[in-house]
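Asks: Provide a 3D model corresponding to the input given below.
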Amino acid sequence: MQPETLKFNSNKVSKNHFKAWFGSFFYFYVMQLLSIQLFIYLIYKSLYEKSIASGAILVSLCTYQFYFAKRSETFIRFIKWLYFPSIFEDWTFVQEEPIQEKNSMIAFHPHCIFNIAFIWNNHINYQITPLASRIIYNVPFTGIFIRWLGISTVDAQNMKNKMKKGQNIGLLPGGFEEATLTSTQENRVYIKNRKGFIKYALQYGYTVYPSYGFGENKCYYTIEKFLSFRLLLNKLKLVGAYFISKYGWIPHHNFGIHTVVGKGIKLPQIVNPTQQDVNKYHEIYLEQLIELFNKYKKEYNQGDQILKIY
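Replies: Below is the predicted model of the structure:
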């Protein structure tokens, strides 16, 4: 089957350049940085200045976030309308075969800093439930936007609940460690000891689609020294990735981001898989991920790079 290719043409949306930059500011500053600063400001006003109004706003927003906020189709349409990916020179999506309607898992690499391609393509091309760390999900106020986008948590119980129903899900197996590994010079994935997603896929008979986003590692300057220490911070659930661009949190944009979803790996259903079963299919997954990278790396400007496995 020939790959299905959906390619973003920057020439067709040049008239929306201002909208795209506004969308980038909204996505990377309002949804991320400014919302956290608002939380800190309300904490300060409530505790230090004893402001009743600030305390009421703080309690109201936290109550809404943790008990009432949920996926909003209106908000998702708004994010689509902003179309912030049009700040990039090119934006490509390639799908080697259609994703089946049930029991599908998209495993995306690399995580990078904000996993832009994974989150965006979910709402345009995947139509799945993306799963993310509970830490990100529960960041005060930012978590409201995360919930509006329909993102759920990647913890074991939540995954099992969704997979029992055959729901299609997407995740980033490399997690915070893969974000910490982000390098503008190399393509890196953190996968050697990430096998839990394979175990669950075996238990529920899922098809796993390896996926790779070429170019996203160039979005930010990153600190690459002290890697062992920064990975240790990840084990303590602390941030280990340090980044900046010439626009602050808005990414560099003078290059393309190209997402490829490979052919699915149909796993047998094994209710109680052994470690040997998990290792076997994890190795198959890793081989196909490397093959996917090698197949498209020259087409998407990676030259003769090799995919570095951690």
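
Asks: CA atoms for contacts and neighbours, from now on please.
Replies: Fine.

Asks: Same question for the helix or strand hosting residue 61: list its buried residues.
Replies: Assigned by DSSP states H and E, residue 61 belongs to helix 52-67. Neighbour-count burial for helix 52-67 flags 54, 55, 58, 61, 62, 65, 66 (criterion: 16 or more other CA atoms under 10 Å).

Asks: who are the neighbours in contact with the first one?
Replies: Spelled out, that is residue 54. Counting by CA atoms under 8 Å, 6 or more residues apart in numbering, residue 54 touches 42, 43, 45, 46.

Asks: The structure of the following sequence is requested for comparison with the preceding one:
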Amino acid sequence: MTQSKKNTKKKDRIFCSINTPFSRRLETAAVTWQVSCIFIFAIFSLFVLANPLLLFTIFFPYLIYYVFDRTPVNGGVVRRYSKFFRSLKIWKYYCNYFPIKLYKTCDLKPTFTPQNELVGPKYIFGYHPHGICALGSFGAISTEGVNWSLKFPGIPTCLMTLVNVFNIPFYRDYLLGLGVTAVSRQNAIKVLKQNYSICIVIGGAQESLHAKVHKAELILDKRKGFVKLALEVGNVGLVPIFAFGENEIYNVLSTENKSLTRRFQLWMKNRWGFTIPLFYARGIFNYDWGFIPFRHPINLVFGNPIMVPKLENFSEKDVDNYHGLYVKELSRIFNEYKAKFGYNDVELELVA
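Replies: Model (predicted):
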């Protein structure tokens, strides 16, 4: 084989083919938008601020609204929850990119009838693992990309994320329209008391530092706040979700526990509420480097609900009991489904 042929073969392996079907290009565009939109909205905000015409027509009116609107933290996301926005075609492309699929181990009793009458419990869905960005939870729960309302009819659910992202002008409203809201105790209680369910990525930012390909290391032992929420509100089902493939969509560069890099990452997490793992995947036009996630299936398996009553004066023993039942159910679905999704040799590890 000549050198030129070798180079051609290498380029074909690295760069996207010009013969890529248009539908796959649309899928890549949808994912690129979602992983980049936080920066796009931030840049747009700066552009509006720097433009004299937009400063008075858009920025100042929006600033007044921004200062007084507390929707991300007061349960107001329920009013912003837009079925239309969640059903846009872009979310189908987003979910088909990986693809993302849902697997139910049982049917959940609806919270509302089609006539919007309250008939059942609400739920706290616990998503595992966090991975780098929990992209599977966004596609499956914050959009109709995999037909959430058909798979779980009558269970409107709000995904919860870091409160810091709601400080970005315009981006906050984009998230609220999708039913995404801030992960704080008071906000969660207010959403649940309006009979909307919530989804929490239990391991949080700290778990992203344990996001390793073909591993299942979870931060869960000490994460009991979601159980206390359920006990305080009552009539809540705790539903564990394990997302097989969430850790495979990015390559993560490991850092030693006592290294300067790891200490800096933990400092960021403690100081700002988020951290930045060292990771990479592919680019828009190439397959070997960039920050667009790899095309790898993300399969969300939903466990049976652990029903939690309302207890006025619950004890740590009560919390530990329901937390133990939750961990047991999460372990069950992981062990029953791991062979189906190529995790035969992987064990579920609770590292903290």
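
Asks: Please state their TM-score.
Replies: TM-score for the superposed pair, counting by TM-score structural alignment, normalised by the length of the first structure: 0.83. Supporting figures: 288 aligned residues with a CA RMSD of 2.5 Å.

Asks: tell me the contacts of the closest residue to residue 5 of the first structure other than its chain neighbours?
Replies: Leaving aside its chain neighbours, residue 5 of the first structure sits nearest to residue 94 (4.6 Å; criterion: CA to CA, 6 or more residues apart in numbering). Residues near residue 94 of the first structure by CA under 8 Å, 6+ apart: 3, 4, 5, 6, 258, 259, 260, 261.

Asks: Now do the strands in the first structure.
Replies: Using DSSP state E, the strands found in the first structure span residues 4-8, 90-95, 104-109, 129-132, 152-153, 169-171, 187-189, 207-214, 221-222, 243-244, 256-261, 265-266, 307-309.

Asks: returning to what we had before: per the alignment, the residue nearest to residue 5 of the first structure corresponds to what in the second structure?
Replies: In the second structure, residue 94 of the first structure lines up with residue 103, judged by TM-score structural alignment.

Asks: likewise residue 296 of the first structure?
Replies: Per TM-score structural alignment, residue 296 of the first structure is aligned with residue 337.

Asks: so what's its match up against?
Replies: residue 301.

Asks: buried set for the longest helix along the first structure?
Replies: Using DSSP state H, we find that the single longest helix of the first structure is helix 275-296. The neighbour-count check on helix 275-296 of the first structure (16+ other CA under 10 Å) flags 278, 279, 281, 282, 285, 288, 289, 290, 292, 293, 294, 296 as buried.

Asks: Show me what the second one aligns to in the second structure.
Replies: What it means is residue 279 of the first structure. Match for residue 279 of the first structure (TM-score structural alignment): residue 320.

Asks: what's the matching range in the second structure for stretch 106-121 of the first structure?
Replies: Stretch 106-121 of the first structure covers residues 125-140 of the second structure once aligned (TM-score structural alignment).

Asks: give me the number of residues near the aligned residue in the first structure for residue 346 of the second structure?
Replies: Aligned by TM-score structural alignment, residue 346 of the second structure pairs with residue 305 of the first structure. The tally of other residues near residue 305 of the first structure (other CA atoms under 10 Å) stands at 14.

Asks: Looks like residue 305 of the first structure contacts residue 185 (just checking).
Replies: No. Counting by CA atoms under 8 Å, residue 305 of the first structure sits too far from residue 185 to count as a contact (9.4 Å).

Asks: Make a markdown table from the contacts of residue 94 of the first structure and add neighbour count to it.
Replies: Formatted as a markdown table, these follow (neighbours: other CA atoms under 10 Å):
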| residue | neighbour count |
| --- | --- |
| 3 | 14 |
| 4 | 13 |
| 5 | 12 |
| 6 | 12 |
| 258 | 22 |
| 259 | 24 |
| 260 | 21 |
| 261 | 25 |
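
Asks: which of those does the second structure keep?
Replies: Mapped onto the second structure and checked by both residues aligned by TM-score structural alignment, their matches' CA atoms under 8 Å, the contacts of residue 94 of the first structure keep the contacts 258, 259, 260, 261.

Asks: Give me the aligned partner of the second one over in the second structure.
Replies: Matched to the second structure by TM-score structural alignment, residue 259 of the first structure sits across from residue 300.

Asks: show me the contacts for that match.
Replies: 100, 101, 102, 103, 136, 241, 242, 243, 244.

Asks: let's see it at 10 Å
Replies: Neighbour list for residue 300 of the second structure: 100-104, 127-128, 136-137, 140, 240-246 [criterion: CA atoms under 10 Å, 6 or more residues apart in numbering].

Asks: lining up those with the first structure, which overlap?
Replies: With both residues aligned by TM-score structural alignment, their matches' CA atoms under 10 Å, the contacts of the contacts of residue 300 of the second structure that the first structure also has are 100-104, 127-128, 136-137, 140, 241-246.

Asks: ok, of these, which one's closest to residue 200 of the second structure?
Replies: residue 127 (6.1 Å; CA to CA).

Asks: so that closest one touches residue 161, yeah?
Replies: No. Contact between residue 127 of the second structure and residue 161 fails when scored by CA atoms under 10 Å: they sit 11.7 Å apart.

Asks: Give me the more crowded residue out of those two.
Replies: Looking at residue 127 of the second structure and residue 161 with other CA under 10 Å, you find the greater number of neighbours at residue 127, namely 24 against 20.
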